[in-house]
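Chemist: Okay, sequence plus prediction incoming.
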Amino acid sequence: MFYAIAAYGIWGILPIYWKSIKQIPATDILAHRIFWSFLFLAVIISGMRKWGEFKLAFKSLRSFLAVGLASILISTNWLLYIWAVNNNHIVEASLGYFINPLLTILLGRLVFRERSDVWQNVAIGLTLISVAFLTYQYGRVPWIALTLATSFAIYGLVKKLSTLTPLTGLGAETMLVAPLALGFLLVQFSRADSVYSPITLTTVILIVLTGVVTSVPLLLFAQSAKRVPLSTLGFIQYLSPSLSLILGIFLYHERFTHIDMLSFGCIWVALAIYSLSRKDVLGRFRRG
């Protein structure tokens, strides 16, 4: 439970971090996250002498494909989230992570046959209503929210099904795409109009530390995903979008209309229904 709360708490305040380096394009930030995360994880794996265990990620085709899928899912999620934050879409991004827990609950029911009841169905139904409200307001499907929600829900499922340890799994995921990230960054550095020419030492430090702020919550999340039922994990996940929503409205003054309030209200009601109906979840919190 602590791993999950820590992971989602960190993710909830990360918009502040990405805003601090918004002069760097989202694609570049993604490449930095991947490359520096791999170096950070490589140091940890070396210190713990886990390279022998690391080879298990590529021992079979099934394991390799699982690592590849997880790598694609988390890279897509990272890129879209960074772009959304730095283009003033924190509110819609937070909606995605409000929707995601209920998708996680649904996957837990479909894949692991986790127990469900009528109240879970009501909660999922209210979420669908909220998406319909926003679609009506925007005149389009809220693709940012839905893509973020779907990609991370499936990523969580892949991590739960994986037999790799969290450290080994995340190290393998970043290793697969690290060469691509490095190649992309080298091309960006060599350009005459490179965005890196005028940056300060503080920005350089923040860029390098993207590996730490990326890896730590993911390692915490992976630890919790292996130990906590997906239904409970989905419940805890509301911490992250709640913090991001507060930042988007009160710190960055993003637009928040009556339709937004109605849509988020439906999800908050869904959360309340789910929380009050799941004694096992509340029991775990008390025991924790």
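Modeler: Received it, and whenever you're ready, just let me know what you need. Residues are numbered from 1 along each chain as shown.

Chemist: going forward, measure contacts between C-alpha atoms and count neighbours the same way
Modeler: Will do.

Chemist: shouldn't residue 66 be in contact with residue 157?
Modeler: No. Judged on C-alpha atoms under 8 Å, residue 66 makes no contact with residue 157 at a distance of 10.6 Å.

Chemist: Residue 81 - how many residues pack around it?
Modeler: Taking other C-alpha atoms under 10 Å as the criterion, the count of residues near residue 81 is 26.

Chemist: pretty sure it is touching residue 93, no?
Modeler: Yes. Shown here, residue 81 and residue 93 form a contact pair, counting by C-alpha under 8 Å, at 6.7 Å.

Chemist: any common contacting residues for those two?
Modeler: Residues touching both residue 81 and residue 93 (C-alpha atoms under 8 Å, 6 or more residues apart in numbering) are residue 148.

Chemist: Would you map the helices across the stretch 101-250 of the chain?
Modeler: For the stretch 101-250 of the chain, the helices defined by DSSP state H, counting those that start in this stretch occupy 118-138, 143-161, 166-190, 201-208, 210-227, 230-236, 239-246.

Chemist: can these go into a markdown table with extra columns for mean neighbour count?
Modeler: Shown next, in a markdown table, are the helices of the stretch 101-250 of the chain (neighbours: other C-alpha atoms under 10 Å):
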| stretch | mean neighbour count |
| --- | --- |
| helix 118-138 | 18 |
| helix 143-161 | 20 |
| helix 166-190 | 18 |
| helix 201-208 | 14 |
| helix 210-227 | 20 |
| helix 230-236 | 23 |
| helix 239-246 | 22 |
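
Chemist: so which of the ones you listed gets nearest residue 260?
Modeler: Among these, the nearest to residue 260 by C-alpha to C-alpha is helix 118-138 (6.8 Å).

Chemist: what's the angle between that closest one and helix 143-161?
Modeler: With axes from the mean of the first three to the mean of the last three C-alpha atoms, to 10 degrees applied, the angle from helix 118-138 to helix 143-161 works out at 150 degrees.

Chemist: here's the one I want to compare it with:
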Amino acid sequence: MAQNEAFKGVLLGLGCYFFWGFFPIFFKALAHVPALEVLCHRIVWSLAFLLPLALLSGRLTDLKAALRDRATLLLLATSTLLIAGNWLVFIHAVATDRVLESSLGYFINPLISALLGGLVLGERLRRPQQLALLLATAGVLHRTWHLGHPPWIALFLAVSFGLYGLLRKQARVDAVTGLTVETALLAPFALAYLLLLGLGGGGAFLTGRGGDNLLLLLSGVITALPLIGFTAAARRLRLTTIGFLQYITPTLHFIIAVVLYHEPFSTGDLISFALIWTGLLLYSADALLRLRSATEAPPLQGSR
């Protein structure tokens, strides 16, 4: 029974990470629509999808509790700004042919999360983790030298999502409830902006191509569906397994950028990515060894 649940978890995890991996193709189809407008539609339609889902799944009490608790609401208000910024920069990166740089950001993200755990939560970084962070730093510094400026998109995506994960861990709400509250906090501003655009005749929704209307509507659904799958997968899988699966998304972004969109990938880019990939391999190998040690260690005397 446990193996069956774990197998379901792997399938769900693969599904949501592959789903996220193809996000560049979806948002590339909306590249002609201003990034801020796409973001506002994503917020509004996400709430339109998530709120009924939260109510139908019996989360009304959780929603009320999150809105009434000042500490939780403050954490979610802050995480709202981080995830909105993350979404906006990603949409902008796709529209301006910088999918490769966005993939770099999501490759770095696990290492940023480990660093934040050490700095903020006091989690001790082991030597392999420290070396992995040094290699990632070397990769970013090399890319800075290669480009002539820091890879701001990659850094912003990695840091904003790392901070978002840190805050959401402190908020102690489930993924659907948390995202429902976050989109509800942003929705009035997003809706006001879209209404102003519509009144001025400048919005893409209902005034542009028919395909745009459908894609903008679907932006909410594609935000919520993989999140639901991830929540179900996380309940069935070890955190280490999820850690390995998460590399699927930036790997697909990388392949899409180079193979499908023919974004330039020079020797300098290869060196930067190779340093970061080496750091990730070291980080992952350390996590795997620790998992094996934990499962093979004999139980303590007196434990049941």
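Modeler: That came through fine. From a predicted model like this one, the values you see are computed outputs, not experimental measurements.

Chemist: could the helices of the stretch 101-250 of the first structure go into a markdown table alongside distance to residue 261 of the first structure?
Modeler: Output for those, formatted as a markdown table (distance: least, C-alpha to C-alpha, whole Å):
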| stretch | distance to residue 261 of the first structure |
| --- | --- |
| helix 118-138 | 10 |
| helix 143-161 | 15 |
| helix 166-190 | 36 |
| helix 201-208 | 34 |
| helix 210-227 | 29 |
| helix 230-236 | 21 |
| helix 239-246 | 11 |
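
Chemist: Residue 5 of the first structure is nearest to which of those?
Modeler: helix 230-236 (6.6 Å).

Chemist: List the contacts of the closest one.
Modeler: Here helix 230-236 of the first structure makes contact (C-alpha under 8 Å, 6+ apart) with 4-5, 8, 100-102, 104-105, 107-108, 114, 224-225, 271, 275, 281.

Chemist: Same check on stretch 138-154 of the second structure?
Modeler: Residues contacting stretch 138-154 of the second structure (C-alpha under 8 Å, 6+ apart): 89-90, 93, 101-106, 268-269, 271-276.

Chemist: any idea what residue 36 of the second structure aligns with in the first structure?
Modeler: Matched by TM-score structural alignment, residue 36 of the second structure corresponds to residue 27 in the first structure.

Chemist: Three-state assignment for its match, please.
Modeler: helix (DSSP: H, G, I helix; E, B strand; the rest coil).

Chemist: Give the aligned range of stretch 270-288 of the second structure in the first structure.
Modeler: Against the first structure, stretch 270-288 of the second structure falls on residues 261-279 (TM-score structural alignment).

Chemist: Residue 98 of the first structure maps to what in the second structure?
Modeler: Checking TM-score structural alignment: residue 98 of the first structure goes with residue 107.

Chemist: quick one, what contacts the residue lying closest to that match once chain neighbours are set aside?
Modeler: Once flanking residues are discounted, residue 107 of the second structure sits nearest to residue 250: 5.9 Å by C-alpha to C-alpha, 6 or more residues apart in numbering. Listed by C-alpha under 8 Å, 6+ apart, the contact set of residue 250 of the second structure reads 21, 102-104, 106-107.

Chemist: Quick one: residues contacting residue 108 of the second structure.
Modeler: 136, 158, 276.

Chemist: Pull up the gap between it and residue 181 of the second structure, please.
Modeler: 28 Å (C-alpha to C-alpha, to the nearest Å).

Chemist: Mind checking what secondary structure the residue nearest to residue 233 of the second structure when sequence neighbours are not counted has?
Modeler: For residue 233 of the second structure, ignoring the flanking residues on the chain, the nearest one in space by C-alpha to C-alpha, 6+ apart is residue 9 at 4.2 Å. Secondary structure, three-state DSSP: residue 9 of the second structure is helix.

Chemist: Hmm, residue 9 of the second structure is touching residue 238, no?
Modeler: No. Under the criterion of C-alpha under 8 Å, residue 9 of the second structure makes no contact with residue 238, lying 9.5 Å away.

Chemist: Which of those two has more residues huddled nearby?
Modeler: Between residue 9 of the second structure and residue 238, counting by other C-alpha under 10 Å, residue 9 is the more crowded of the two (24 against 13).

Chemist: show me what contacts that one?
Modeler: So residue 9 of the second structure contacts 232-237 (C-alpha under 8 Å, 6+ apart).

Chemist: Include distance to residue 52 of the second structure when you put those residues into JSON lines, please.
Modeler: Output for the contacts of residue 9 of the second structure, formatted as JSON lines (distance: C-alpha to C-alpha, whole Å):
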{"residue": "232", "distance to residue 52 of the second structure": "18"}
{"residue": "233", "distance to residue 52 of the second structure": "22"}
{"residue": "234", "distance to residue 52 of the second structure": "23"}
{"residue": "235", "distance to residue 52 of the second structure": "22"}
{"residue": "236", "distance to residue 52 of the second structure": "25"}
{"residue": "237", "distance to residue 52 of the second structure": "27"}
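
Chemist: Out of the contacts of helix 230-236 of the first structure, who's the most crowded?
Modeler: residue 102 (30 neighbours).

Chemist: Quick check: it vs residue 75 of the first structure, distance?
Modeler: 22 Å.
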